[in-house]
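**Q** following is a predicted model, sequence given first.
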Amino acid sequence: MSFTAELSQLMAAVLGREPTLNEMILIPMVPLFVAGYLVEWSSFRLNSGGWGTAQGKPFYLREVIANFSLGTAYYASSAIMNILYVAAVFAFVWEHRIHTIPISFGTVILAFFVQEFCYYCYHRTSHRVRWFWTQHVSHHSGEIMNMSTAARQSILNGIVGTWIFYAPAVFIGFNPDLILGLLGANLAFQWFVHTESVGKLHHWIEWWINTPSNHRVHHGRNSAYIDKNYGGVIMLYDHLFGTYQIEHEKVRYGIRQQIKSHNFLVLNVHEFIDMLRDVAAPGRFNERLKHIWKPPEWTRADHNPIHTWPVKGEHPSAQKPKDTF
């Protein structure tokens, strides 16, 4: 029996079902993720002589614990959502596909660029549509940057429907295991770009690839960095759609309305609850509903945005409001 078959059999015994290719890639990578983090932390400690125990340091302990807590819950919730309905959704779409694209070297390359486009659309929408921002905000609310920051994921992914961005690729004929497997590889790659330990690389590499420098920009709340660099592995679509930005000033991490909490549950649901409370607040019904699909910073007249938990807001001059995708 091959190693892949043995791994699949072992994971099936643990999950109680056959693992998806996405899970076959991401779950076995966890030890490598942790190893990468430990190497990064050890390098920082040797060079600085400290643990990074003060807030704002790259390895602030409370935030690292919150990061790994969010990551663990994300894995568990994703498995549950797959069992409940996500796997069935992709099976349904595949059953009703308009074509069958055979798997070959050439179509795998094509599928990579299709998946990257789907990811770009998801990622950009999750910043510009509040419904999807409610699940992505936990990833951006971290105020430090190290590999554990990549673990800041949400238990709301399946609930808000992030899968919808990849269903079209399956509908046109790409095998769902292939698309979701490539997505798993995409996410695994991104673990290693969440770091301050790697500076800028050659400009040609920076132009094409999602490097640590490019991704630090994406996590910045600096005015020039907001809503930039959405690419997963490559920066092609950022160049095509005008969202590419080089790192040219020190990055300030976090979000414009910074949640001041390290509580696992608060980090997962604060934006979702605030959105629902904004919708429920008095006002014209059609205006209230706009809180769902407008950008996160959008506000309506005669309504003060609701924050269930304390936040620290940016000065208005640091914001760059816009209503379009």
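**A** Okay, I see it.
**Q** when you work out contacts or count neighbours from here on, use the C-alpha atoms and nothing else.
**A** OK.
**Q** pretty sure residue 57 sits against residue 146.
**A** No. Counting by CA atoms under 8 Å, residue 57 sits too far from residue 146 to count as a contact (9.9 Å).
**Q** ok, now how distant is the residue lying closest to residue 222 once chain neighbours are set aside from residue 206?
**A** Counting by CA to CA, 6 or more residues apart in numbering, residue 222 lies nearest to residue 252, which is 6.1 Å off, once chain neighbours are set aside. The spacing between residue 252 and residue 206, counted by CA to CA, to the nearest Å, is 20 Å.
**Q** what of residue 193?
**A** Distance of residue 193 to residue 206, computed by CA to CA: 12 Å.
**Q** helices and strands around whatever helix or strand residue 258 lives in, which ones?
**A** According to DSSP states H and E, residue 258 maps onto strand 257-259. Strand 257-259 sits against strand 311-313, with contacts defined as 3 or more CA pairs under 8 Å, 6 or more residues apart in numbering; DSSP states H and E.
**Q** just checking, what packs against the strand it packs on?
**A** So strand 311-313, by 3+ CA pairs under 8 Å, 6+ apart, packs with strand 257-259.
**Q** A further structure is provided below for comparison with the first:
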Amino acid sequence: MKTFDPVTLATPLFILTIILEIVFSRLGRLKAEYEAKDTAVSLGMGLGSTVAGVLFGGVIGATTLGVHQYRLFDIPMTAVWAWVAIFLLEDLTYYWFHRIAHERRFWWASHVNHHTSQHYNLSTALRQTWTGGLAGTWLLWLPLSFLGFPPAMIAIQKGISLVYQYWIHTEAIGRMPRWFEAVFNTPSHHRVHHARNPRYLDRNYAGILIVWDRLFGTFQPELDEEPCRYGVVKNLGTFNILRVAFHEWIAMAQDVIRQPRHALGWMFGPPGWSPDGSRQTSHDLKAEWEARRTAPTDLDRAA
């Protein structure tokens, strides 16, 4: 079967739809907020990610092919059942990659740049990592090659997933039909994922299917009474693309150098972890928010 790269094929569509979203938002025809410097950073991160992918592609491809030589089964690319299987298994792999990338600081350092924009529009989808290859997140997909899925098949499905996730980075689309919201990742679900509201932190890790979040207890619907506020817990306040790309790696290295005996905690604890509890993790922020939300008011006390 002839292989192809879904992301490369879709790139002209990415550019066209970003332009259209900007134009129609300026005309007041749809909801979208763009800031020139912010959009430039997103596009620059996307370009840098493409370059990094080329640089690390050889290592990743060679490793995947090497693992495939010891495969358990011979899975044909021409079988319909094989594409159904790779769709489900790759999407499940993406869920766990994405969850780990939020819950462990070492991988968050690679992923955080995707969340640094305080706007949520189609250009945000292109704000991709430069350091995913170094972080080794691609290792999570090697079991699929070991099972017997051809490396080209895995690459195609990963590309399909990335293309799907592009369109959900928008405020221009409200909620989809209920059945669609129940099964698939949507703009509404992914807005929650990008929000920094305590209620919304570390939720909705889905790639294509939101069913994984429902199954593993990480689903949170978007609530009309609580609009999403975008960015990270402590926003960077800069459009310096190098800082956007590397700030968390630098901060983590500084923590390790300052307190090397806590190196494992600094590197593999949750983002916000500190040995003395002086910083706040998303769990702490959620607990603090929940305590405020459920605390009795003066009226309750008076009653």
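**A** Received the coordinates, thanks. Everything quoted here is computed from the prediction, not taken from an experiment.
**Q** just to revisit the earlier point, overlap in contacts of residue 193 and residue 206 of the first structure?
**A** By CA atoms under 8 Å, 6 or more residues apart in numbering, residue 193 of the first structure and residue 206 have these common neighbours: residue 213.
**Q** among these two, which residue is more densely surrounded?
**A** residue 193 (24 against 18; other CA atoms under 10 Å).
**Q** what do we get in the second structure for the more buried one?
**A** Using TM-score structural alignment to pair residues, one finds that residue 193 of the first structure aligns to residue 168 in the second structure.
**Q** now do the same contact list for its match.
**A** Counted by CA under 8 Å, 6+ apart, residue 168 of the second structure has contacts 122, 185, 186, 187, 188, 190.
**Q** how near is the equivalent of the fourth one over in the first structure to residue 154 of the first structure?
**A** Looking back up the chat, that one is residue 187 of the second structure. Using TM-score structural alignment as the criterion, residue 187 of the second structure maps onto residue 212 of the first structure. Noted for residue 212 of the first structure: a distance of 22 Å to residue 154 of the first structure, by CA to CA.
**Q** got it, and residue 214 of the first structure?
**A** Separation of residue 214 of the first structure from residue 154 of the first structure (CA to CA): 23 Å.
**Q** cool, and residue 3 of the first structure?
**A** Taken as CA to CA, the span from residue 3 of the first structure to residue 154 of the first structure is 31 Å.
**Q** looking at those two, which is more packed in?
**A** More crowded of residue 3 of the first structure and residue 154, by other CA under 10 Å: residue 154, with 26 against 8.
**Q** tell me where the stretch 51-200 of the second structure has helices.
**A** Using DSSP state H, counting those that start in this stretch, the helices of the stretch 51-200 of the second structure run over 80-103, 105-111, 132-135, 142-147, 151-166, 178-183, 187-194.
**Q** show residues contacting the first one.
**A** Right, the one you point to is helix 80-103 of the second structure. Outside helix 80-103 of the second structure, the residues touching it (CA under 8 Å, 6+ apart) are 75-77, 107-108, 110-111, 137, 140-141, 144, 149, 153-154, 157-158, 161, 202, 205-209, 212, 269-271.
**Q** try the fifth one
**A** Defining contact as CA under 8 Å, 6+ apart, one finds that helix 151-166 of the second structure is touched by 3-7, 10, 14, 61, 64-65, 68, 77, 86-87, 90-91, 122, 125-126, 144-145, 207-208.
**Q** now that helix, how far from the centre of its chain.
**A** 14 Å (CA atoms, centre = their mean, to the nearest Å).
**Q** and the gap between the equivalent of residue 58 of the first structure over in the second structure and residue 52 of the second structure?
**A** Superposed on the second structure with TM-score structural alignment, residue 58 of the first structure falls opposite residue 33. For residue 33 of the second structure, the distance to residue 52 of the second structure equals 28 Å [CA to CA].
**Q** what does residue 14 of the second structure give?
**A** 19 Å.
**Q** coming back round to it: could you identify the buried members of the contacts of residue 168 of the second structure?
**A** Buried by 16 or more other CA atoms under 10 Å: 122, 185, 186, 187, 188, 190, out of these.
**Q** wait, which of these is closest to residue 216 of the second structure?
**A** Of all these, residue 185 has the smallest distance to residue 216 of the second structure: 14.8 Å, by CA to CA.
**Q** hang on, the closest one packs against residue 208?
**A** Yes. Between residue 185 of the second structure and residue 208 there is a contact at 5.2 Å, judged by CA under 8 Å.
**Q** follow-up on the earlier one: tell me which of the helices of the stretch 51-200 of the second structure lies nearest to residue 258 of the second structure.
**A** Of all the helices of the stretch 51-200 of the second structure, the one in closest proximity to residue 258 of the second structure, counting by CA to CA, is helix 105-111 (16.6 Å).
**Q** which other helices and strands contact that closest one?
**A** Using 3+ CA pairs under 8 Å, 6+ apart: helix 105-111 of the second structure touches helix 80-103, helix 132-135, helix 241-258, helix 263-268.
**Q** what about that helix, how far off from the first structure?
**A** Superposing on the first structure and averaging over aligned pairs (mean CA distance after the TM-score superposition for the first structure), helix 105-111 of the second structure comes out at 0.7 Å.
**Q** give me the more crowded residue out of residue 57 and residue 146 of the first structure.
**A** Neighbour count, other CA under 10 Å: between residue 57 of the first structure and residue 146, residue 146 has more, with 25 against 15.
**Q** these two touch, right, that one and residue 58?
**A** Yes. Taking CA under 8 Å as the definition, residue 146 of the first structure is a contact partner of residue 58 at 6.2 Å.
**Q** so what sits against both of those two?
**A** residue 196.
**Q** next one: residue 150 of the second structure from residue 4 of the second structure, what distance?
**A** 13 Å.
**Q** which one's more surrounded, the two?
**A** Between residue 150 of the second structure and residue 4, counted using other CA under 10 Å, the more crowded position is residue 150 (20 against 13).
**Q** now which residue in the first structure aligns to that one?
**A** Using TM-score structural alignment to pair residues, one finds that residue 150 of the second structure aligns to residue 175 in the first structure.
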